[in-house]
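Undergrad: heads up, no residue letters with this:
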């Protein structure tokens, strides 16, 4: 029988953990529960100790993704469940994740509905990510950035070296699983409003959300992003040449620059495709 490890990254989430940990222990008495304390300055450690929960403490904050990696390395279970330590995720949904995993999937993700999104802006951004990831992979991606997921430990650890230390570990792990032909499923969940204040800063993290869009492509198949961009530059060059030829009877520098950009973008995509392939290469 597979052993279950539940991993909760937490940074100053003591009020939420005080309510969540007893629920988790009651619902899964045989599971290994690991709280990864990402440099908290509150009572996280004492709350874990009071509930007889393993707490991995860092002397300073290294990021959500770093906490996930530390927890995945330390956990002894064959199945890993990741959930936020801020009280958003319902422990009762863990069983639903595991039931789907037992049907032959390698990763099962809790997909939030619109009402569970943290604001309209985040909801629109996540909708864009889901659409782009679906187009890239050819498989329905219902919630690319959800932090509530169950995975097979051996397969998840294959990609620890790819995971960033920041908040985009769900994006990276999902695209890595699709790229490696590991089966991914989604189940609908309701996410509650978090307890306490969010650690995400819109101005600081705005660039991070933009970079996620490029990460979606480069982690799966860079050519699917770069080839269309190359074609756009090529067609713009042709259109500019047609316009200038009809009006001035000559070829302008702008057309040449656009065609050159088309070739450069395509070559960048080709090199990126080879690099991506090396990232997923397994040693024999």
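TA: Alright, I've got the coordinates. Since the model is a prediction, treat every value here as computed from it, not as a measurement.

Undergrad: use CA for all of it now, contacts and neighbours both
TA: OK.

Undergrad: burial count for residue 137?
TA: Using other CA atoms under 10 Å, residue 137 has 17 other residues around it.

Undergrad: kindly apply the preceding question to residue 117 instead.
TA: 17.

Undergrad: contacting residues for it?
TA: Contacts for residue 117 (CA atoms under 8 Å, 6 or more residues apart in numbering) come out as 123, 191.

Undergrad: can you give me every residue that contacts residue 89?
TA: Contact partners of residue 89, counting by CA under 8 Å, 6+ apart, are 83, 148, 190-192.

Undergrad: nearest to residue 43, of these?
TA: Nearest to residue 43 out of the contacts of residue 89 is residue 83 (CA to CA; 19.4 Å).

Undergrad: wait, the closest one sits on residue 170?
TA: No: judged on CA atoms under 8 Å, residue 83 makes no contact with residue 170 at a distance of 11.1 Å.

Undergrad: comparison target, given below:
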């Protein structure tokens, strides 16, 4: 019996490349007997991305304006008809040959990530220092080694991801957020080493996005592992206050300075804040799977063969579509 799978591909002005990516996917699906629907989410492109994807046989959902990579993924996942969902990019950088192996591993994991650690990986040199630093921070927050924090090729179960929609951003940090969220909540995440091709066309990620990724990781730490953020700050203030206190006591006047007192009080206050945050996280536990706040139906158009949209449509349950206002 063919395995069922929904493949979601966010696309923005990828008209020249989307046909080739879909052709590679169609060949793979035939060879491995996969019953898959291919969903291309045209994120308000100004070129013929949607039409090209439609000609290649994909199911096309179109945003009326550009809303972002993460928003496109959320639209596609909500509209998916199958519980097993794969995501990939429309620029041809991820080889599809790894998808069957990743799908096999999903039987023993909650998410399988294509880690760009294979023999042939084309990552621009200018991005490597930032990626290394971000991975180091993410490893610290998650308390484990993450093979690839923000790979765009991954497979997961729809019902595993839906509860996290309230905290998943609409931009490129979607993959980083879902990786940290699942790891911090002790979900099983597996990695498959893959190659990574040079991108066709221009990348839409800007150098200053590294700052946004850093803030995102810290935000996730506060949300899931607050003590991983607060305790280092406590240590810094304690160290400074303790050293200043010793210096003050060894001075001729033997007076404790206001600076030492302030540093030690700050350490105590930060520790109490961290403990309160940790209690809140522990008491609330994981995000409630029944409360998919913020995951309401998105407004998008499903394109048909005649080029006309089918109106604003969304999907709140796998295989069930409902109109939105």
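TA: Alright, I've got the coordinates. Predicted model only: the values in this text are computed from it and were never measured.

Undergrad: circling back: what sits in contact with each of residue 83 and residue 170 of structure 1?
TA: In contact with both residue 83 of structure 1 and residue 170: residue 147, using CA under 8 Å, 6+ apart.

Undergrad: ranges for the strands of the stretch 151-300 of structure 2?
TA: 154-157, 189-193 (DSSP state E, counting those that start in this stretch).

Undergrad: for the stretch 1-150 of structure 1, same thing?
TA: Under DSSP E, counting those that start in this stretch, the stretch 1-150 of structure 1 gives strands at 4-10, 32-37, 54-57, 79-82, 107-112, 149-152.

Undergrad: list the buried residues in the fourth one.
TA: By neighbour count with 16 or more other CA atoms under 10 Å, strand 79-82 of structure 1 contains the buried residues 79-82.

Undergrad: quick check: that strand compared with structure 2, mean distance?
TA: Once superposed with structure 2, the aligned residues differ from strand 79-82 of structure 1 by a mean of 0.6 Å; criterion: mean CA distance after the TM-score superposition for structure 1.

Undergrad: whereabouts in structure 2 does that strand align?
TA: Mapped onto structure 2 using TM-score structural alignment, strand 79-82 of structure 1 spans residues 84-87.

Undergrad: same check on stretch 167-185 of structure 1?
TA: Using TM-score structural alignment, stretch 167-185 of structure 1 pairs with 172-190 in structure 2.

Undergrad: what sits up against the matching stretch?
TA: So stretch 172-190 of structure 2 is contacted by 68-70, 105, 108-113, 138, 142, 149-152, 161, 164, 167-169, 205, 213, 216-217, 220, 224-225, 286 (CA under 8 Å, 6+ apart).

Undergrad: again, but for stretch 39-57 of structure 1
TA: 10-14, 17-18, 21-22, 33-38, 58-62, 71.

Undergrad: switch to 7 Å and redo it
TA: 11-14, 18, 21-22, 33-38, 58-61 (CA atoms under 7 Å, 6 or more residues apart in numbering).

Undergrad: the stretch 151-300 of structure 2: helices as residue ranges?
TA: 158-161, 174-184, 209-224, 227-249, 258-284 (DSSP state H, counting those that start in this stretch).

Undergrad: need the strands of the stretch 151-300 of structure 2 in CSV with mean neighbour count, can you?
TA: Formatted as CSV, those follow (neighbours: other CA atoms under 10 Å):
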stretch, mean neighbour count
strand 154-157, 23
strand 189-193, 18
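
Undergrad: dump those into TSV; add distance to residue 3 of structure 2 as well.
TA: Below are the strands of the stretch 151-300 of structure 2 laid out as TSV (distance: least, CA to CA, whole Å):
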stretch	distance to residue 3 of structure 2
strand 154-157	13
strand 189-193	20
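
Undergrad: show me the contacts for residue 208 of structure 1.
TA: Neighbours of residue 208 of structure 1 in contact, by CA under 7 Å, 6+ apart: none.

Undergrad: that one matches what in structure 2?
TA: Match for residue 208 of structure 1 (TM-score structural alignment): residue 212.

Undergrad: would you format the strands of the stretch 1-150 of structure 1 as TSV with distance to residue 241 of structure 1 included?
TA: Formatted as TSV, those follow (distance: least, CA to CA, whole Å):
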stretch	distance to residue 241 of structure 1
strand 4-10	56
strand 32-37	59
strand 54-57	62
strand 79-82	54
strand 107-112	48
strand 149-152	52
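
Undergrad: what's the closest of those to residue 119 of structure 1?
TA: strand 107-112 (12.6 Å).

Undergrad: in structure 2, what range does the closest one match?
TA: Strand 107-112 of structure 1 covers residues 111-116 of structure 2 once aligned (TM-score structural alignment).

Undergrad: quick one: contacts of that stretch?
TA: Contacts for stretch 111-116 of structure 2 (CA under 7 Å, 6+ apart): 102, 105-106, 147-148, 151, 153-156, 188-196.

Undergrad: try stretch 8-21 of structure 1
TA: Contacts for stretch 8-21 of structure 1 (CA under 7 Å, 6+ apart): 34-44, 47, 51, 64, 67-68, 82-87, 195.

Undergrad: so which bits of that stretch are buried?
TA: Quick answer for stretch 8-21 of structure 1 (16+ other CA under 10 Å): 8-18, 20-21.

Undergrad: and if you look at stretch 312-319 of structure 2?
TA: Buried residues in stretch 312-319 of structure 2, counted by 16+ other CA under 10 Å: 312-318.
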